[in-house]
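Student: give me the fold of what follows.
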Amino acid sequence: MVTKAYGAYSGDKPLELMLIERREPGAHDVAIEIAFCGVCHSDLHQVRGEWAGTLYPCVPGHEIVGHVTAIGSAVTGFAVGETVGVGCMVDSCQHCSSCEEGLEQYCDSGFVGTYNGVTGDAPGHTLGGYAQSIVVNDKFVLKINHPEEQLAAVAPLLCAGITTWSPLRHWNVGPGKKVGIVGIGGLGHMGVKLAHALGAHVVAFTTSENKREAALDLGADEVVVSRNAVEMAAHAGSFDFILNTVAASHDLDAFTSLLKRDATMTLVGVPEHPHPSPSVGALIFRRRSIAGSLIGGIAETQEMLDFCARHGVVADIEMIPIQNIDEAFDRMQRSDVKYRFVIDNATLEA
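Tutor: Just a heads-up that it's a prediction; the model follows:
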């Protein structure tokens, strides 16, 4: 079936309106009319060819919220009219150890991305959520229980939310834990909100003094300007866990020195250039760890969505019409958004 979408035919061209094909729903498929789609830095990098291997035409978008319009004959978990979401994955091998444990993001064969993933559907790769509709295997569709008026702000939970939730849960963040969140952007602002909702004592790290009040408003108990050596030294050896959301290359030692013995700093941002090599001594002499984490599995994404619905957690967003996407990309590169753009997909009709 044909649907309107916004995408690009090459990395040096702006996004434009195009018609794309979606498969007819198979036995295990869910057809979704997309209401909102969040805008992620990954969208920009992929569609503009800044990451190797972009397949064109490229239609980005993996923070999808919409409503079910049809279900396959074997689908039992969803009904027409339900509010649902689709995140960064639409398939995986479903039989390796990671998939069997509900950690499809670590699939031995590599998960199939919501866009730019190899598929049997035309044009041979997946096309994402900057579109009117999408058809997805029911194993990769998520239930959304937030009220209708919050649905646009739910969209970024499907990437920014789960990217921060997964490590917070894996490293047992909760009451009695002192947790640092490095960076107050699209990912970091969700990290602060989620860590706060989980009951931790949250310290936000920013390079900008002018983000102090904003971080407190998000739920941080304290804010540290990381360029201020006195403020940093006051927290030496005191953190149970640090979530580092910064994607730019920077000195990791400044933060590992703040960890307690046996504590971990987890990285979720991939820098364009490698971080300077961390001091091994700072790790060895306190049995500290530096780890990484990638989005989250379907089960933990559903857990996160349910938790956020119960606690009223959503992203801070700026809504845009699809026609303004290139301007939004440019603003996003300048960090000129608090904290996530979301597309009103109804504007595809304009």
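Student: rest of the way, CA atoms for contacts and neighbours
Tutor: Fine.
Student: can you give me the helices in this structure?
Tutor: For the chain, helices defined by DSSP state H occupy the ranges 41-47, 97-100, 151-154, 160-170, 186-197, 212-218, 229-233, 253-256, 280-284, 298-311, 325-333.
Student: including mean neighbour count and distance to D91, could those go into a markdown table?
Tutor: Shown next, in a markdown table, are these (neighbours: other Cα atoms under 10 Å; distance: least, Cα to Cα, whole Å):
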| stretch | mean neighbour count | distance to D91 |
| --- | --- | --- |
| helix 41-47 | 19 | 18 |
| helix 97-100 | 16 | 10 |
| helix 151-154 | 26 | 22 |
| helix 160-170 | 23 | 17 |
| helix 186-197 | 27 | 24 |
| helix 212-218 | 17 | 34 |
| helix 229-233 | 13 | 43 |
| helix 253-256 | 19 | 36 |
| helix 280-284 | 14 | 37 |
| helix 298-311 | 18 | 10 |
| helix 325-333 | 16 | 27 |
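Student: another one to check against the first:
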Amino acid sequence: MTTVAAYAAPAAKAPLERTTIERREVGEHDVSIDIRFAGICHTDIHQVREGWGDAIFPMVPGHEIAGVVSEVGPGVTRFAVGDRVGVGCMVDSCRECDHCRAGREQYCDSGMTDTYNALDRNGQPTYGGYARRIVVDENYVLRIPDSLGLDVAAPLLCAGITTYSPLRRWGAGPGTKVAILGMGGLGHMGVKIAHALGAEVTVLSQSLRKRDDGLKMGADHYYATADPKTFDELRGTFDLIVSTVSAPLNLDSYLSLLRPEGTLANVGAPEEPVSLNLFSVIGGGRGLAGSMIGGIAETQEMLDFCAGHGIGAEIELIAADGINEAYERVMSSDVRYRFVIDTATI
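Tutor: I've put the predicted structure just below:
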């Protein structure tokens, strides 16, 4: 075991503090990564505050990890020392079920092993990217193209794939009208990717406060959902709505904005239940769906796509001692658009 500096939450709802953790030694197929940058995802806050249920403490959050390979096991064939790499939301899965074999490891029948707040196959807790180093099986490591800065690439490992996957699955592209609901850490990536795919893109946000940003990132239209006229004007407009909102919504109102057989795909996960009038989906044959990150192959596809289109996250780079303040600012929607930790400051 190797001792590594990290930031951890010692208990639920407690402030994160500097500490040390133990990383396993590099095994046959392992890659040791010197972490350079780690994004702060809203998921980190949900988990630290046990918003989604009981969690494992102490917890080192972080599943938007970018760094450089510092050591490889003797059986590693995909990576070499010095490679620019990333780690996303999972670090293992069963590798045997139909989903794993089809490249959808995120839906593993046995459950994927989350990068943090989980137990690995040996029953040991996993610790995430708010740390100086991580050891991961090569099959769950991604290659970051040279044209992407590691700082702006880190959020792609969650925010990027979380929006790319449903946009691809439901056919966003030329001739389609796509709405991105929410203009935050996930939403701004959804706008950039949907635009690059060739869709006509509309942002649906509570206010017009970020309108200029949205248009610069590729949105064709921008509407405030706080204005009731928006729902009258846009009724029956969209082929696809990707909701990145992590608060309960009036789903019936948003389903009304879809064309017949359109889909409302949810990637934001509220802590509270939501209600639905089933006539909102029966009428017009509309779909209410969910999407969770993407498999390893699709995540690599996303990174290559973003590199090819010059897409990185819009970030605020912070030192590690600013993590707790960053959490509060995320909760207040006071970030444009993703906090990224310079892990050299841990």
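Student: re the thing from before, which one of the helices of structure 1 lies nearest to D29 of structure 1?
Tutor: helix 298-311 (15.8 Å; Cα to Cα).
Student: quick revisit: closest one to V90 of structure 1 among the helices of structure 1?
Tutor: helix 298-311 (10.0 Å).
Student: not counting its own residues, what contacts that closest one?
Tutor: For helix 298-311 of structure 1, the surrounding residues in contact (Cα atoms under 8 Å, 6 or more residues apart in numbering) are 102-104, 139-140, 142-146, 157-158, 161-162, 165-166, 197, 314.
Student: can you get me a residue count around the closest residue to A199 of structure 2 other than its chain neighbours?
Tutor: Nearest residue to A199 of structure 2 in three dimensions, chain neighbours excluded: G173, at 4.4 Å (Cα to Cα, 6 or more residues apart in numbering). Neighbours of G173 of structure 2 under the rule other Cα atoms under 10 Å: 18.
Student: ok, G173 of structure 2 - contacts?
Tutor: Neighbouring residues of G173 of structure 2 by Cα under 8 Å, 6+ apart: 194, 197-200.
Student: same check for these, but in structure 1.
Tutor: Retained in structure 1 by both residues aligned by TM-score structural alignment, their matches' Cα atoms under 8 Å are the following of the contacts of G173 of structure 2: 194, 197-199.
Student: buried subset of those?
Tutor: With burial judged by 16 or more other Cα atoms under 10 Å, the buried subset of the kept ones among the contacts of G173 of structure 2 is 194, 197, 199.
Student: closest one of those to I346 of structure 2?
Tutor: Using Cα to Cα, those come closest to I346 of structure 2 at A194, 35.0 Å.
Student: which residues touch that closest one?
Tutor: So A194 of structure 2 contacts 164, 167, 172-173, 178, 200-201 (Cα under 8 Å, 6+ apart).
Student: report the two of those residues separated the most.
Tutor: Using Cα to Cα, the pair of the contacts of A194 of structure 2 lying farthest apart is Y164 and E200, separated by 15.4 Å.
Student: from Y115 of structure 1, how far out is the residue lying farthest from the centre of structure 1?
Tutor: Distance from the centre of structure 1 peaks at F285, with 33.8 Å (Cα atoms, centre = their mean). F285 of structure 1 is 44 Å from Y115 of structure 1, where distance means Cα to Cα, to the nearest Å.
Student: likewise E209 of structure 1?
Tutor: In terms of Cα to Cα, E209 of structure 1 sits 37 Å off from Y115 of structure 1.
Student: and those two? Which one has more around it.
Tutor: Y115 (25 against 14).
Student: find the nearest non-adjacent residue to A289 of structure 2, please.
Tutor: Excluding the flanking residues, the one nearest A289 of structure 2 by Cα to Cα, 6+ apart is A265, at 4.6 Å.
Student: tell me who's in contact with that neighbour.
Tutor: Per Cα under 8 Å, 6+ apart, neighbours of A265 of structure 2: 166, 240-243, 288-291.
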